[in-house]
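Asker: okay, here's the prediction I keep looking at, along with the sequence it came from:
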Amino acid sequence: MFQGNIIEKCKNNDRKAQVQLYNNYCNGMFHVAYRFLKSVEDAEDAMQEAFVKAFKKLHQYNSEVPFGAWLKRIVINHCLDQLKYDKNKIESIEDQLYEPVEVENEEFSEAWLLEVKESIMEAIERLSEKYRIVVLLFLVEGYDHKEISEILGITETASRTKLLRGKRKLQEYLKVYSNGVTK
């Protein structure tokens, strides 16, 4: 197994293997950090610090879970710690009014889909921190409620409740993009 070989070399402080492992995962982990911290500089710092933690704790990694999932959890935990201890980094996003998107035909253009995706991410950013983090972990990162409860130190019920309330807020924020077609 190629990746397993690299990880074993990293455990033995092989610098070339560490650089290779870093290069394989740095872009993906940057995007994970950016979704939480909303700043390029903060995301880069968080990613770097998470890699340092990962290399220090690499002896704790076992191959029962994919390395990328293990590393992603370190990155997310580091981002959550940064959000907890540095409230200045959390930027409140002012309520914005959006014009409904008019689609001329039934087919959705790539530009329109990109705009919708951006609108969804903007709406997620508008959520209060208690909802935003659970929504990001569940909808974007793909964690289940058990994993979210472990990461955040809350009950699974609290995770479900925060997700439900966060999704309701998202629906309110995104209502304008439904172009008048609501159920």
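Answerer: Cool, the structure landed. Bear in mind the structure is a predicted one, so any value in this text is a computation, not a measurement. Numbers count the residues shown, from 1 in each chain.
Asker: please count neighbours and contacts with C-alpha atoms only from this point.
Answerer: OK.
Asker: quick one, what contacts residue 115?
Answerer: Contact analysis of residue 115 by C-alpha atoms under 8 Å, 6 or more residues apart in numbering lists nothing.
Asker: before we move on, which element is it in?
Answerer: Mapping residue 115 onto the secondary structure by DSSP states H and E places it in helix 110-126.
Asker: and the next element down the chain from that helix?
Answerer: Criterion used, DSSP H and E; the element after helix 110-126 is helix 129-135.
Asker: mind listing what's buried along the very next helix or strand once past that next one?
Answerer: Sequence order places helix 145-152 as the next helix or strand after helix 129-135, per DSSP H and E. By neighbour count on 16 or more other C-alpha atoms under 10 Å, the buried set for helix 145-152 is 145, 147-149, 151.
Asker: what's the answer for stretch 157-175, then?
Answerer: Across stretch 157-175, burial judged by 16+ other C-alpha under 10 Å covers 159-160, 162-163, 166-167, 169-170, 173-174.
Asker: got the contact list for that stretch?
Answerer: By C-alpha under 8 Å, 6+ apart, the list of residues contacting stretch 157-175 reads 119-120, 123-124, 127, 130-132, 134-135, 138, 145, 148-149, 182.
Asker: redo that, cut-off 6 Å
Answerer: Applying C-alpha atoms under 6 Å, 6 or more residues apart in numbering, the set of residues contacting stretch 157-175 from outside is 131, 134-135, 145.
Asker: go on, stretch 124-139?
Answerer: By C-alpha under 6 Å, 6+ apart, the residues outside stretch 124-139 that reach it are 93, 143, 162-163, 166.
Asker: next, the one to line up against it:
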Amino acid sequence: MFQVNIIEQCKQNNRKAQLQLYNQYCNGMYIVAKRFLKDANDAEDVVQEAFIKAFSKLDQYKAEVTFGAWLKRIVVNKSIDFLKAKKQELVELNDVHLKVVDTPIDNKWLVDDAITLNDVKLAINKLPDKYQYVVMLYLIEGYDHQEIADILNISEVASRTQLSRGKTKLQELLTLKNHGTRY
């Protein structure tokens, strides 16, 4: 009930309520933006822009999802828009060129026990953008393929294919190579 009250006050342009909502979510949204944008200043800028957009579009928030989930989607979209603007364009695959793999969907992302979380993060950062964004949205942010398709403006088939290929590439990167060195 408290959250609904603050949001209603924010809709009335109550600056104190907006500051309270901002303070509640700014750190979490910064972490989300930082996953996409390596520069801290860029991440801060994106979070600020996301809050500005959220406050200006608050009348569109229908409470079908939590406010945090709604805001997170805005942050993710703003992060991707920022990357596009910096000429790090997302490479779109043409559906005609995609091969649908008939392997069962597995939730096993098995890697060697010696692999650390830092190793995984480094490997994800080395993935080509078209795989990196899908892997991050799926594994880290927890979006499903329909949501990823909407965010990245690709088809669900492309999302599934890019995730599968990204997973394969990620496992290759995490495999010990040449005399025990990775990457």
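Answerer: In hand now; what should we look at? Everything numeric in this text was worked out from a predicted model, so none of it was measured.
Asker: the lengthiest helix in structure 1: what's the following helix or strand?
Answerer: Across structure 1, the longest stretch assigned as helix under DSSP state H is helix 15-37. Per DSSP H and E, the first helix or strand lying C-terminal to helix 15-37 of structure 1 is helix 40-56.
Asker: got the angle between the helix holding residue 115 of structure 1 and helix 15-37?
Answerer: 80 degrees (axes from the mean of the first three to the mean of the last three C-alpha atoms, to 10 degrees).
Asker: and helix 110-126 of structure 1, which residues are buried?
Answerer: Neighbour-count burial for helix 110-126 of structure 1 [16+ other C-alpha under 10 Å]: 116, 119-120, 122-126.
Asker: turn the residues you listed into CSV, columns for distance to residue 83 of structure 1.
Answerer: Converted to CSV, the buried residues of helix 110-126 of structure 1 look like this (distance: C-alpha to C-alpha, whole Å):
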residue, distance to residue 83 of structure 1
116, 27
119, 23
120, 21
122, 18
123, 19
124, 16
125, 14
126, 15
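Asker: which of the residues you listed lies closest to residue 66 of structure 1?
Answerer: Within the buried residues of helix 110-126 of structure 1, the smallest distance to residue 66 of structure 1 is 27.6 Å, found for residue 124 (C-alpha to C-alpha).
Asker: quote the end-to-end distance of stretch 150-158 of structure 1.
Answerer: 12 Å (C-alpha to C-alpha, to the nearest Å).
Asker: against structure 2, where does it fall?
Answerer: Using TM-score structural alignment, stretch 150-158 of structure 1 lines up with residues 150-158 of structure 2.
Asker: hang on, the earlier thing: quick one: which of the buried residues of stretch 157-175 of structure 1 is nearest residue 74 of structure 1?
Answerer: residue 159 (19.5 Å).
Asker: what's the helix or strand for that closest one?
Answerer: Using DSSP H and E, residue 159 of structure 1 falls within helix 156-174.
Asker: by how much does that helix deviate from structure 2 on average?
Answerer: Comparing helix 156-174 of structure 1 with its match in structure 2 after superposition yields a mean distance of 0.5 Å (mean C-alpha distance after the TM-score superposition for structure 1).
Asker: export the contacts of stretch 124-139 of structure 1 as JSON lines, with columns for distance to residue 80 of structure 1.
Answerer: Formatted as JSON lines, the contacts of stretch 124-139 of structure 1 follow (distance: C-alpha to C-alpha, whole Å):
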{"residue": "93", "distance to residue 80 of structure 1": "19"}
{"residue": "143", "distance to residue 80 of structure 1": "15"}
{"residue": "162", "distance to residue 80 of structure 1": "16"}
{"residue": "163", "distance to residue 80 of structure 1": "17"}
{"residue": "166", "distance to residue 80 of structure 1": "18"}
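Asker: which two among those residues are spaced furthest apart?
Answerer: Farthest pair in those, by C-alpha to C-alpha: 93 and 143, 25.2 Å.
Asker: more neighbours, these two?
Answerer: Neighbour totals were compared for residue 93 of structure 1 and residue 143, and residue 143 leads with 17 against 12 (other C-alpha atoms under 10 Å).
Asker: now the more buried one. Nearest residue, chain neighbours left out?
Answerer: Spatially, and ignoring its direct neighbours in sequence, residue 143 of structure 1 is nearest to residue 137 (5.6 Å; C-alpha to C-alpha, 6 or more residues apart in numbering).
Asker: alright, I will stop here.
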